[in-house]
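Novice: A structural model of the following input is requested.
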Amino acid sequence: MKITITGTPGTGKTTVSDNLDIPVIHLTEFVKEKGLGEQKEEFEVDIPAMVEALEEETDDYEDVVIEGHLAHYYPSDLCIVLRCDPEVLDERLEEREYSEAKVRENLESEALDIVLAQAIENQETVIEIDTTNLSREEVIEKMEEKIEKWPEVESDYGKVDWSEWL
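Specialist: Alright, predicted model coming up:
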């Protein structure tokens, strides 16, 4: 089973994926190691090359998690989109010492459902989990429930709405 965990930076992707009992490919590291992009104002990823390299990389895995804010571009069996209230996300991103412009861009992306919309466009089965008030263990439990139900699990998204934040 190939699982992608995606979401706006700061929603908890790395934190939860590192605690699953499934091998994980951290997309940010993978892309940089394979030279699948170039540094401009920000690191710009060659998405078709990334998908192709992931297809080769995942051939050897029966089960694997691909984690990263661009993971939803890789065709997976189950795509999990982590969400977070922009007010909480703001605190998390400021702790990372992101620039004010980058924080604002990510908060707007979260409020506008950008990653979710891209995931829905690129994946067959999409699960949305609001991590705002959940512990790491609770998020993992919700994810594991969906993983265990696959392939019977159906898409479940559209309940999170941060548009008032805008």
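Novice: switch to C-alpha atoms for all contacts and neighbour counts from now on
Specialist: Fine.
Novice: Could you measure from the residue lying closest to residue 62 once chain neighbours are set aside over to residue 148?
Specialist: Here the nearest residue to residue 62 in space, its sequence neighbours aside, is residue 1; by C-alpha to C-alpha, 6 or more residues apart in numbering that works out to 6.1 Å. Taking C-alpha to C-alpha, to the nearest Å as the measure, residue 1 falls 11 Å from residue 148.
Novice: So the two - more neighbours on which side?
Specialist: A count of neighbours by other C-alpha atoms under 10 Å puts residue 1 above the other of residue 1 and residue 148, at 15 against 10.
Novice: Surely the more buried one touches residue 77?
Specialist: Yes. Under the criterion of C-alpha atoms under 8 Å, residue 1 makes contact with residue 77 at 6.2 Å.
Novice: Alongside the first, I'd like the structure of this one:
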Amino acid sequence: MAQNSGGRQRPNILITGTPGTGKTTTASALAEALQLRHINIGDLVKLKNLHDGWDDELDCYVINEDLVCDELEDVMEQGGNIVDYHGCDFFPERWFDRVVVLQTENSALYDRLTKRGYTGSKLSNNMECEIFQVLLEEAKESYPEGIVSALRSDCIEDISRNVENLTNWVRSWSPSMS
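Specialist: This next block holds a predicted model:
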């Protein structure tokens, strides 16, 4: 049986990885399968203006990490959340019972990002991030070793398998989720 943190009835899971690795697809499918709350940090930042403006070079909002954490504190304490974001080192360690880093083979990731319209430094920065496993290292440095795992996310079959494995993990963590 997985360990239950902080007296929560349902676990919190962070799904992280380079843009284009399937975080939102995986988090949405997992949330639906388990009737948990999916929190897409990028959407939350836009919706609640939890940012410090726009970065023209990287073509994205500069998130205000303190505002994001303040916004999420109460809901994270309740448990039952699947958080989806391409960073992880600013979230409090106590929030998560499992941290999943999705990884995608470089040519597949390149194709996904170019289809999204990524070019120039935004494309090269994200490709380098994946090649050098920056997010996996960030997760390993930010969370206990036993809760961090890297999962392949090259194709729809990988995503389905990951959702199934995470669903089984949640059910073992919380018998009431069965």
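Novice: chain center to the longest helix along the first structure, what's the gap?
Specialist: Longest helix in the first structure, counting residues (DSSP state H): helix 136-149. Relative to its chain's centre, helix 136-149 of the first structure lies at 15 Å (C-alpha atoms, centre = their mean, to the nearest Å).
Novice: Not counting its own residues, what contacts it?
Specialist: The contact list for helix 136-149 of the first structure (C-alpha atoms under 8 Å, 6 or more residues apart in numbering) reads 15-16, 19-20, 78, 80, 129, 131, 153.
Novice: Let's see that with 10 Å instead.
Specialist: The contact list for helix 136-149 of the first structure (C-alpha atoms under 10 Å, 6 or more residues apart in numbering) reads 1, 3, 5, 12, 15-17, 19-21, 77-78, 80, 82, 127-135, 150, 152-156.
Novice: Which members of those are classed as buried?
Specialist: Buried by 16 or more other C-alpha atoms under 10 Å: 3, 5, 12, 16-17, 77-78, 80, 82, 127-132, 155, out of those.
Novice: among the residues you listed, which are in helices?
Specialist: Residues of those located in helices (DSSP H): 16-17.
Novice: Just flag the most distant two among the buried ones among the contacts of helix 136-149 of the first structure.
Specialist: Farthest pair in these (C-alpha to C-alpha) is 77 and 132. Separation: 25.1 Å.
Novice: Could I get the contacting residues of the aligned partner of residue 27 of the second structure in the first structure?
Specialist: Taking TM-score structural alignment, the alignment pairs residue 27 of the second structure with residue 17 from the first structure. Contacts for residue 17 of the first structure (C-alpha under 10 Å, 6+ apart) come out as 4-5, 23-26, 65-68, 136, 140, 143.
Novice: for residue 43 of the first structure, same thing?
Specialist: Applying C-alpha under 10 Å, 6+ apart, the residues near residue 43 of the first structure are 28, 31-32, 36-37.
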